[in-house]
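> below: sequence and its predicted model.
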Amino acid sequence: MANGHVYYGSGGVIRVLSVTGGNSWAAITSLPNAGIIRGLHADGNLLYVADESGSLNILDITEPAKPEEIGRVTLPSQVKAVTIKNHRAYIAAGWSGLIIVDISKPEKPSVIQSFKTPGFARDVYIHHSIALVANNNHGLRLIDVSDPVSPVEIGSHDMEGHAFGVHSSKNYAYVASIEKNIDDHAGLTIFDISDPSTPVKTGLYKMEYGGERVWVENDKAYLAGVANDAGLVIIDVSDPSKPFKISRYHDATCSESVAISGAHAYLSHGDEGLEIIDINQPEKAPVISHWNAAGKTRGLHVVDTLAYVANGYKGLRILDISNPQAVNELGNHDTHRALDVKVMDSKAFLADDWAGVKVLDVSNPGALREISRIDTPGTAEKIVLAGTTALVADGEGGLRIIDFRDVKKPRNLGSVETEGYAYDIQQNNNYAYLAAGKAGLRIIDISNLMAPLEVASYVPDKGDIRGIRIVGSRAYLATGYESGLHIVDIRNPKEPKMINNYDTPRAARTVQMNGPHAYVGDLKWLRVIDVSDSSAPKEIASRLMPAQIDSISINQGKVYLATHDAGVMIMEMDDTVVE
C-alpha cells in the first residue's frame, strides 16, 4: 500500500489498484516485469520489486497509473523477498543468503554487501539493527546489520519444518513455517529476541500444515496458510506464550503472502489472485473484494496458429499466435485447475486436477462451451488422445482409460493403479507408458482397453521420472535431480533397457522431441540435447527462462514453453543460444 493505492505481483506483472472511499478498489494499470515478482515494498513514491530472476528493480510511482522504472541492480537468482529501512534494501536471496543494497540514489542502486546464510533465505524483516531471516531448513537467523559493510550473525534458533516467513513486533520475532515431516510442529513460532544473541522460543501455534508468510499488528498475527490451512489464519498473540486462533478465512488454494493496511488484510493466492479481507471483524474475516491474477501456465497444445493453454485455476485460454510479437487472447473458460490440454476435432480435452477430465467445444474460441466432464479418482495431471480414447495420468489414481465415442457421455473403460504417482503419459502401439515419479517408468499393455495390464517397469538408480516422450523404439525420460535425461530402449516393452543418460545440471522435469533433438525443461533452463547418437548424447544449446518450465510444445519451427508463473514463452528453433 502507498498513497491510496495497492500494488501486487501477478507472475511477471505488477498490478495497481486505486482505493476510494475506504472499501472500494479499482484496477488502474498493470506493468510487465522482466522476471517473476516475489516481493514488493512501497516507500513514499518508490516501489521496490524483488525479481526472482535476479534483480532489485526500483519504480517511480508518483503517478500510480504510470509507474516507471528508474533504477535496477543485478543480483543472484532466487530473489525471494525485499524490505526497506533507512535508505537500504535488504534482500532474502535464496542460496545467496542476505544481500544489502544501497538505495540512497534510487537511479543507481548498488550492492553494499552479502551475507551467506547456512541455508536458503526465504524472507527478511528488520528489527532495529537486526535482520531477521527465515532460512528454510535452518530456522531463524539473526544478523547484525548496524554496519552494512560487515554484517555478522549474532544469534539463531533451529526449528522443525521449513521457515518461510518472518515479522517482528515489540521484542518478539514471529516465524511462519511449513511442515517438512508429518509430525513437525509447524505453523507460527514466537521467539523472544530482547537479547538477539540468544533468541528464546516462547510460544507456538501449531497448524496442520503451516503458512508461508506472517504479518503482526495490534497483538494479532495474520498468517497466509497453505494446503489444509489455506487462506487467512488470525491468531491472538497478546500473550506470546499462549497464542490462540481467533478465526480463519478458508480458501481452496494455497496463500503465498499477506499484508495489513488499516482495516484490511491483503491476501495473495498466487494464480488465484488477491483477496481483500475485512479485519475489523476478526471473528468472521469476510472477503469483501477479489482481484484476479494471471494464473499459472501448466500445459499447452499448439495447433496451427492457435495455442491452447492449461492455465491452472484460470482454466483454458486460447491464444492467437499468428504474430508471435503480438499474441492475442481469443477466449477463455474457467475450470477447477487445468493442468494439461489436448485438442482434436474442435474439442479440447482438459486434465483438470481432482475434477477429472473436462471436454470443451472450441470451434468458436470466443464462445467456449462445456460438452461433458468425467471424474477420476486421483489428480488428472496429463492426457493423451488415441482416436476416441483418452489415456490419463491420474496422479495417485495411476492410469485411467476413458471412452469418448459419445463425447457427451464419456465412460470409464479400464484402469491400473500403479506404484508411485502418475505425472505424465505417452502411448505407443498397444502400450501406455507412465512417468510415475520415484516408481520410475511403468509400462502397461492396453491391447484390451477394458483390462489393461502392467507388464514391466524401469526405475533409475537416482531421480524421479516426471516427463516422457517416445520416438520409435526409444523412450526419453525427464528424471529429475542427479539423473537428467534417460534414453531407454523399448523395442521389447516387456524388457526396457537403459541406453544412456545425460545428467542435466538442475532437475529435468519435462521433455519434448524434435528430430534428433531433445528439448528438456531443467527447472528454469531449456536445454537442447543432441540424441542422434543415443550412446553419446550432448548438450548443444541452452537458455534461461524467467520461471520453471512445465510443458514444451514444438510447431512450425517455433518452441512454445509453458513457464508456470511467467505464462507462454515463444522462441524460434535457432534462438536457444548457449548462456
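Received, thanks.

> for the rest of this, base every contact and every neighbour count on C-alpha atoms.
Fine.

> which parts of the stretch 401-550 of the chain are strands?
411-416, 424-428, 431-435, 441-445, 453-458, 467-471, 474-478, 480-481, 485-489, 497-502, 507-514, 517-522, 525-530, 538-544 (DSSP state E, counting those that start in this stretch).

> next, the one to line up against it:
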Amino acid sequence: PSAPVLLSSTFGRDWVTYGVAVRGNVAYLAKGKTVQIVDVSNPRKPATLGRYDEAFNALDIVVAGDHAYVADGPLGLLILDVSDPGNPRWAGSFDTEGFARNILLKENLAIIGDAQGGLLMLDVSVPGRPEPVGRFDTGGAAAGLTVVGNHLYVTAEEDGLIVIDISDPARPRRIGSCDTPGAARGVQVQGNLAYVADDHAGLQVVDVSSTAPLRFLPPFRSASGAVHLFLEGAAGQRATIQRTADFNAWETWRQVVLPQGPLEIIDPAETSARRFYRAVGH
C-alpha cells in the first residue's frame, strides 16, 4: 500500500470517466454519454467488451444481478440490462425531476442523490418498472452517499454530514448531522467513524457512534424568572429551537449547533411566560 503502481489505463473518444463499478473481472464505467463495459481479468491489458452510447450524462453507476443502475444527470435513473456485457441494452428509466448525481443500492431499493438537494428512493425489484417509495430533502446538494445497515450517510456540501434512518424508506427521518468546516463532498463509514471528503478543509473524521435523538433535560427557572433549557444530542448536530404559548403556532426561536454535552439555552424572563419548547434536528 505504501508504493502503488499504475498497471494500465483505458481511454477513448469520450475520455471523461465519472464513476466506476466492478463485479468480478468486469468494470462498468459511467462516462457522460456512454456506459463502457471493460474486461479487467488481465489488469495490464483492459479490453472493452461493450458500450451503451445513448446515456445523457452518466455520472455514477452500480451493478446488481444482470442490471446496471446509472445516475444519468437531468434524465434521472437509467437501468441497463448487462446480462450480455458485449451488448448492454436499455431496460428501464425514471425521471427524478432533478439532476441525478450519484446512486447506491440497498437490496431492491435504489437511492439517488440529487445535485439540487434531496434524495429519491425507488423500488427496483422490477428493473423495468422502478417505483418511487420516498423522498428526503437534504437542504444542500446530496454529493455523496453510503449506507450501513438502516443508516444512510449523506454529504450535503455546505450542510455537512447528515445521517438518515431508512428502515422505513417511505418515511426516511434525520437522526443526526454534523456541520463540517468545508463543503462535504463524499463519505465512507468504517465502524463508528465517518470519513468525510470536505473540499478545501481536507479529510474530516466524524464519530457517528451516537445517533441518539435530540432531547431536553429537565429545565429550571432562575430567580430572575428566566427559563434555563438544556438540549442534548450528538456533538455537531444542528437544531432549530421552536417555542409556543398554545401548541398551535410554533415560532422559530434559535438555531444551534450542539457541543459535547448538553447545551444550555436561556429564555429571558420578559419572553418566557407560558412558553413551551421543542427541538427539530437538521
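Thanks, I have it. What you are looking at is a predicted structure, and each value in this text was computed from that prediction instead of being measured.

> hang on, the earlier thing: in JSON lines: the strands of the stretch 401-550 of structure 1, plus distance to Phe115 of structure 1.
What follows is those, written out as JSON lines (distance: least, C-alpha to C-alpha, whole Å):
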{"stretch": "strand 411-416", "distance to Phe115 of structure 1": "51"}
{"stretch": "strand 424-428", "distance to Phe115 of structure 1": "40"}
{"stretch": "strand 431-435", "distance to Phe115 of structure 1": "40"}
{"stretch": "strand 441-445", "distance to Phe115 of structure 1": "42"}
{"stretch": "strand 453-458", "distance to Phe115 of structure 1": "44"}
{"stretch": "strand 467-471", "distance to Phe115 of structure 1": "37"}
{"stretch": "strand 474-478", "distance to Phe115 of structure 1": "35"}
{"stretch": "strand 480-481", "distance to Phe115 of structure 1": "27"}
{"stretch": "strand 485-489", "distance to Phe115 of structure 1": "35"}
{"stretch": "strand 497-502", "distance to Phe115 of structure 1": "34"}
{"stretch": "strand 507-514", "distance to Phe115 of structure 1": "27"}
{"stretch": "strand 517-522", "distance to Phe115 of structure 1": "28"}
{"stretch": "strand 525-530", "distance to Phe115 of structure 1": "26"}
{"stretch": "strand 538-544", "distance to Phe115 of structure 1": "25"}
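
> Thr198 of structure 1: which of those is closest?
Closest to Thr198 of structure 1 of the strands of the stretch 401-550 of structure 1, according to C-alpha to C-alpha: strand 480-481, at 37.2 Å.

> what range in structure 2 does the closest one sit on?
Mapped onto structure 2 using TM-score structural alignment, strand 480-481 of structure 1 spans no residues at all.

> tell me the helices and strands packed up against that strand.
strand 507-514 (3 or more C-alpha pairs under 8 Å, 6 or more residues apart in numbering; DSSP states H and E).

> in the strand it packs on, what counts as buried?
Neighbour counts over strand 507-514 of structure 1 (16 or more other C-alpha atoms under 10 Å) mark Ala507, Ala508, Arg509, Thr510, Val511, Gln512, Met513 as buried.

> follow-up on the earlier one: and of the strands of the stretch 401-550 of structure 1, who's closest to Glu212 of structure 1?
Using C-alpha to C-alpha, the strands of the stretch 401-550 of structure 1 put strand 507-514 closest to Glu212 of structure 1, at 23.7 Å.

> the spatially closest residue to Pro196 of structure 1 that is not a sequence neighbour: which element?
Setting aside the residues directly before and after it, Pro196 of structure 1 is nearest to Gly155 in space (C-alpha to C-alpha, 6 or more residues apart in numbering), at 5.9 Å. Assigned by DSSP states H and E, Gly155 of structure 1 belongs to strand 152-157.

> what's the following helix or strand after that strand?
Strand 152-157 of structure 1 is succeeded, C-terminally, by strand 162-169 (DSSP H and E).

> which residue numbers in structure 2 go with that next one?
Under the alignment (TM-score structural alignment), strand 162-169 of structure 1 falls on residues 141-148 in structure 2.
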